[in-house]
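Novice: sequence-free structure coming up:
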C-alpha cells in the first residue's frame, strides 16, 4: 500500500536541497515532484476511504480556508507542502499563505522581499534567508526551498505567529489559572498534558501557565491572521495548531465546524487523527524499504526539554 522504497529513495536526494547556487532543475523538489502524488496514502478521515492526490487537490481547491498540519523536522512534509501550494495555485487564484514559522515582526521584511521578487528581481537562497530575517529556531535546511517557492508566488505570505516580544508579554501576563483562557476545559487539559510530557514532568506551575498562555496566544493569532487574509487562504503549521478539536480552528470567526474549513494532517502510518480533528490525513511510512526511519525519532525524557510546543 505504501511506496516505502520509492519514498526512501526520494528522501535520499534531499541532501542538497538547500544548495545556494543550484539551478532550479537540480533542486530536491524538482527531482521528486513527479513522485509526490504516489507517496504513502491519502485518507478521507470521515469515510475512511483512500483517495488519490488529484482528488485531494480538487476538494481543497473549493475550500475558502485550508489548514495543513506538519511535523516540523520531517523534510518530506515540506516537500508535500510545496507540492500542495503549487497544485492549489494551478486550480485557483490563491488569496494568501499563512505560516506558523513567521513571527509578526517579520511581516514587513517578508512583504518587501515578495514585492522585490514580484518585480522580476532574483535573490539567492542564502541571501533570502538573511533579508527576510529568518528565525533560526526553524531549520533553514528544512524550510528554505519551500520558502523560496512561496516567496516567488503571487499570493502574499503572511506571518501567523507571535513575535518574541509578544510571547514574552503573553507569558508575563499569564493568569494564575491559564486553563481559563481556553474555550473548553478539555482543550486546556490536553494542552497541559502535552506540555508536562514535553518537559518530562520537570516544569513548575508558573512556567506551565506561561506556556499554556503562549500556546493559546499562538492559536488565536493564527486564526486572526487567517480571518483577516483574503480567501482562499492556506495555513502551514504544526499539527497541534491545526486540529479542529483544540487548535486554531477553535478561534476562527466561523468556528471549527465551518464547512468552508478543510484540515489536512501530514502524518505517519498508524497516526490517523480522529474524525473531529481533521478532514484528510496523508499517511507516510515511518521507514523505508530497508527499515531505516524516514523521520527523526521522538525526543525521549532523559533530560528536560525546552522547545516551543507545536
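Specialist: Structure received. Since the structure is predicted, the reported quantities are computational estimates derived from the model, not experimental observations.

Novice: alpha carbons only for contacts and neighbour counts from here, please
Specialist: OK.

Novice: For burial, what's the neighbour tally of residue 5?
Specialist: The tally of other residues near residue 5 (other Cα atoms under 10 Å) stands at 15.

Novice: What strand or helix carries it?
Specialist: Taking DSSP states H and E as the definition, residue 5 sits inside helix 4-12.

Novice: With residue 56 instead?
Specialist: helix 53-60.

Novice: Any idea how far that helix is from the middle of the chain?
Specialist: From the chain centre to the centre of helix 53-60 is a distance of 18 Å (Cα atoms, centre = their mean, to the nearest Å).

Novice: buried sites along that helix?
Specialist: Going by neighbour count (16 or more other Cα atoms under 10 Å), the buried part of helix 53-60 is 53, 56, 57, 60.

Novice: how close does the third one get to residue 143?
Specialist: What that stands for is residue 57. 22 Å (Cα to Cα, to the nearest Å).

Novice: The last one now?
Specialist: Distance of residue 60 to residue 143, given as Cα to Cα: 23 Å.

Novice: what angle sits between the next helix or strand after the helix holding residue 56 and helix 53-60?
Specialist: Toward the C-terminus, helix 53-60 is succeeded by strand 65-70 as the next helix or strand (DSSP H and E). Per axes from the mean of the first three to the mean of the last three Cα atoms, to 10 degrees, the angle that strand 65-70 makes with helix 53-60 is 130 degrees.

Novice: hold the first one in mind and look at this next one:
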C-alpha cells in the first residue's frame, strides 16, 4: 500500500466501528448506534428516501468510504442514483482519479472510449489499485446519465515530493499546482499524529511536517478542484464527492476546505460497516449523517 494513502485507510478503520441509539441510561450522545440512518446533530433516524431528500438540498455532498469495503461503495452508488432523481444535473467527483487525467474521464462519459481504455489512460492500476468492480457502478451510472466525472486529486508525484522535500523543495511549476493551504487545523494535526503513534510509526517533527503538508495538499486540491468545477458549470446542481473517510471528515477533510472557498454548503455522510464502539457524539464530529449497516 502506498504511504500517501495509508493514513486515510486508518481513519476508515477507526471510524468503521459504530452502533446506534438504544434504550440505555446513557445520555443520547453517548448511546451506541443500532443499524440504520441517523442525523448526527439530533440522533433522528431517517429512511433512505428522507436521507436522499436532505442530501439533495445541498450543492456538495461528500460520502466517505473505507476503500476496500464493497458496501460503502454500494451506498455511494445509491446516493448518486438518488441525487440524479432529485436534481436536474449531478456531477461525480472522485478522489481516485488525479487531475492530469481529466481528459480520459471526459472521453469516457462522452462515449469516445470504453471502460478498459479509460482505466488504462487514467493509470488506475498504478495510481489507485483497488478493485474496479466496487467503483464500476458509479462511473457506469455517470456515463449513462452523461454526468461529468471529475478527477479531484493532486498528482501522486507532487504529493510524494512534498512528503520528501517539503513545499520549499518544489520548483516553480510544481508550486503553481498548489492551492491555498490551511495547515493550522489542530484537530487534524492531532489526529494524524495519533494515527502514527498508534501504529508505532516514529518520525521527526520535520519529517512529520512534510508528510502532514502532503496530506493537506490532497484535501485542499480536491476541495479546490470541486469548487472550480461547480463555479464554471452553472448547470450542475449538486456534486457528489466520494473519498476516503478522513478526506470526508466534517471537521478537517474536504468539507471545511470547500466551505472556506465558497458560500455553498456541504453535507457529509459516512457509511459504517461494523457497529461496535463508536457513539453518536464521536460520529457527529465526523459526519452530518451516518448509515450503519444491518
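Specialist: Yep, that arrived. As the structure is a prediction and not an experimental result, all values here were calculated from the model.

Novice: Superposed, how do the two chains score by TM?
Specialist: TM-score for the superposed chains, counting by TM-score structural alignment, normalised by the length of structure 2: 0.71, backed by 237 aligned residues with a Cα RMSD of 2.8 Å.

Novice: quick one: what helix or strand has residue 138 of structure 1 in it?
Specialist: Counting by DSSP H and E, residue 138 of structure 1 is part of no helix or strand.

Novice: and it, how many neighbours?
Specialist: 14.

Novice: gap between whichever residue in structure 2 pairs up with it and residue 194 of structure 2?
Specialist: Taking TM-score structural alignment for the superposition, residue 138 of structure 1 sits opposite residue 130 in structure 2. As judged by Cα to Cα, residue 130 of structure 2 and residue 194 of structure 2 stand 26 Å apart.

Novice: How about residue 223 of structure 2?
Specialist: Distance from residue 223 of structure 2 to residue 194 of structure 2, by Cα to Cα: 24 Å.

Novice: neighbour count winner among those two?
Specialist: Set residue 223 of structure 2 next to residue 194 and count neighbours by other Cα under 10 Å: residue 223 wins out with 26 against 13.

Novice: Excluding covalently adjacent residues, which one is nearest to that one?
Specialist: Closest residue to residue 223 of structure 2 apart from its sequence neighbours, by Cα to Cα, 6 or more residues apart in numbering: residue 258 at 5.0 Å.

Novice: cool, and residue 8 of structure 2?
Specialist: residue 246 (5.4 Å).

Novice: how about the one you found, what's its partner in structure 1?
Specialist: By TM-score structural alignment, residue 246 of structure 2 lines up with residue 240.

Novice: Now do its match: how many residues are near it, please.
Specialist: 21.

Novice: Kindly confirm my reading that it forms part of a helix.
Specialist: Yes - assessed with DSSP: H, G, I helix; E, B strand; the rest coil, residue 240 of structure 1 lies in a helix.

Novice: Please tell me I have it right and it contacts residue 69.
Specialist: Yes - Residue 240 of structure 1 is in contact with residue 69 according to Cα atoms under 8 Å; the separation is 7.3 Å.

Novice: The match of residue 138 of structure 1 contacts residue 70, correct?
Specialist: No - judged on Cα under 8 Å, residue 130 of structure 2 makes no contact with residue 70 at a distance of 10.6 Å.

Novice: picking that back up, let's have the buried residues of helix 53-60 of structure 1 in TSV, adding distance to residue 219 of structure 1.
Specialist: As requested, the buried residues of helix 53-60 of structure 1 are exported to TSV (distance: Cα to Cα, whole Å):
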residue	distance to residue 219 of structure 1
53	28
56	25
57	25
60	21
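
Novice: can you give me the strands for the stretch 201-310 of structure 1?
Specialist: Per DSSP state E, counting those that start in this stretch, the stretch 201-310 of structure 1 carries strands over the ranges 233-238, 261-268, 280-284.

Novice: how about those, which one is nearest residue 32 of structure 1?
Specialist: strand 280-284 (15.0 Å; Cα to Cα).

Novice: Mean distance of that closest one to its aligned residues in structure 2, please.
Specialist: Taken over the aligned residues, the distance from strand 280-284 of structure 1 to structure 2 averages 0.7 Å (mean Cα distance after the TM-score superposition for structure 1).

Novice: Which positions in structure 2 sit opposite that strand in the alignment?
Specialist: The aligned range for strand 280-284 of structure 1 is 289-293, by TM-score structural alignment.

Novice: now swap in stretch 8-15 of structure 1 and tell me
Specialist: The aligned range for stretch 8-15 of structure 1 is empty, by TM-score structural alignment.

Novice: Help me confirm that residue 160 of structure 1 is found in a strand?
Specialist: Yes - Residue 160 of structure 1 forms part of a strand when assessed by three-state DSSP.

Novice: Any idea how many residues pack against it?
Specialist: Neighbour number of residue 160 of structure 1 under other Cα under 10 Å is 27.

Novice: about what we covered before: got the angle for the helix holding residue 5 of structure 1 vs strand 280-284?
Specialist: 90 degrees.

Novice: and helix 4-12 of structure 1, which residues are buried?
Specialist: Going by 16+ other Cα under 10 Å, helix 4-12 of structure 1 has these buried residues: 4, 6, 7, 8, 10, 11.

Novice: Isn't the fifth one up against residue 32?
Specialist: Yes - counting by Cα under 8 Å, residue 10 of structure 1 does reach residue 32; the two are 5.9 Å apart.

Novice: re the thing from before, between the buried residues of helix 4-12 of structure 1, which is nearest residue 148 of structure 1?
Specialist: residue 11 (19.2 Å).

Novice: Surely that closest one is in contact with residue 76?
Specialist: Yes - counting by Cα under 8 Å, residue 11 of structure 1 does reach residue 76; the two are 7.0 Å apart.

Novice: from the middle of its chain, how far away would the biggest strand by length in structure 2 be?
Specialist: Longest strand in structure 2, counting residues (DSSP state E): strand 90-98. Here strand 90-98 of structure 2 shows a centroid-to-chain-centroid distance of 9 Å under the convention Cα atoms, centre = their mean.

Novice: What are the contacting residues of it?
Specialist: 80, 83-84, 122, 124, 128, 142, 147-156, 222, 226, 236-244 (Cα atoms under 8 Å, 6 or more residues apart in numbering).

Novice: Mean distance between it and structure 1 after superposition?
Specialist: Mean deviation for strand 90-98 of structure 2: 1.3 Å (mean Cα distance after the TM-score superposition for structure 1).
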